[in-house]
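>>> pasting the sequence and the predicted coordinates here, then a few questions.
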Amino acid sequence: MTKPHSRPRNVYIGLVVVTVISLAVACGAAHGLLTARVAATTATVLAFAKARFVVLDFMELRHAARVRSYFDAWLAVVCLGCAVLLLR
């Protein structure tokens, strides 16, 4: 069984790791390893994933099923729209 404070700490560490990955993707685009569109889209999708974790774990939406489903739908639509706009 996990301690009650271990989940926020683990989510925070995960957010830091994803931020470092986003930075690596951006640096990869700067050094010519990725195209700018692919790097921007990847960074955007990672940012939306981070936003979901922040809302679920630090804004206590994890236990509010109806609001969480609305938020997930909204986030998916906005993320997909941004990805389409970046890749076209």
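Sure, I can see it. Here the structure is a predicted model, which means the values were calculated and not measured. Numbering: from 1, shown residues only.
>>> please count neighbours and contacts with C-alpha atoms only from this point.
Will do.
>>> which strands and helices lie in contact with the helix ranked longest in the chain?
For the chain, the longest helix by residue count, based on DSSP state H, is helix 6-30. Contact here means 3 or more C-alpha pairs under 8 Å, 6 or more residues apart in numbering; DSSP states H and E; on that basis helix 6-30 packs against helix 36-53.
>>> take the one below as the second:
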Amino acid sequence: MLATVMKQLKSHPALIPLFIFIGGGATMSMLYLGRLALKNPDCSWDRKNNPEPWNKLGPNDQYKLFSVNMDYSKLKKDRPDF
């Protein structure tokens, strides 16, 4: 199959950018999915030792990928302890 793809790319060089961008997009989407699975507090991998991981987050923990005008170090705790 890889030999067939290489043969097609040699005969149609205009397909090379298509393969590059599709491969890059697939790679970035898999990396983002992995980040969501590992860093997001909504996802619990260990139910026995840590059943509610969102309760262990402090008020200044940043778990979003990108925030525009938010300084997480200056936030104060405004919720009760459980």
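On my side now, so go ahead. Everything numeric in this text was worked out from a predicted model, so none of it was measured.
>>> quick check: TM-score for this pair?
Once superposed, the chains reach a TM-score of 0.39 (TM-score structural alignment, normalised by the length of the second structure), with 55 aligned residues with a C-alpha RMSD of 4.0 Å.
>>> now the longest helix of the first structure, how far from the chain's geometric center?
Between the centre of helix 6-30 of the first structure and the centre of its chain there are 9 Å (C-alpha atoms, centre = their mean, to the nearest Å).
>>> please identify the buried residues of that helix?
Burial within helix 6-30 of the first structure, assessed by neighbour count using 16 or more other C-alpha atoms under 10 Å, is assigned to 11-12, 15, 18-19, 22, 25-26, 29.
>>> could you single out the nearest of those to Cys79 of the first structure?
Ser22 (15.8 Å; C-alpha to C-alpha).
>>> please name the residues that touch the closest residue to the closest one other than its chain neighbours.
In this structure, Ser22 of the first structure finds its nearest non-sequential neighbour in Ala43, 5.3 Å apart by C-alpha to C-alpha, 6 or more residues apart in numbering. Residues in contact with Ala43 of the first structure (C-alpha atoms under 8 Å, 6 or more residues apart in numbering) are 22, 25-26.
>>> what sits against the one residue sitting closest to the centre of the first structure?
Closest to where the C-alpha atoms of the first structure average out (C-alpha atoms, centre = their mean) is Ala49, at 2.0 Å. Contacts for Ala49 of the first structure (C-alpha under 8 Å, 6+ apart) come out as none.
>>> and the gap between it and Thr42 of the first structure?
Distance, Ala49 of the first structure to Thr42 of the first structure, using C-alpha to C-alpha, to the nearest Å: 11 Å.
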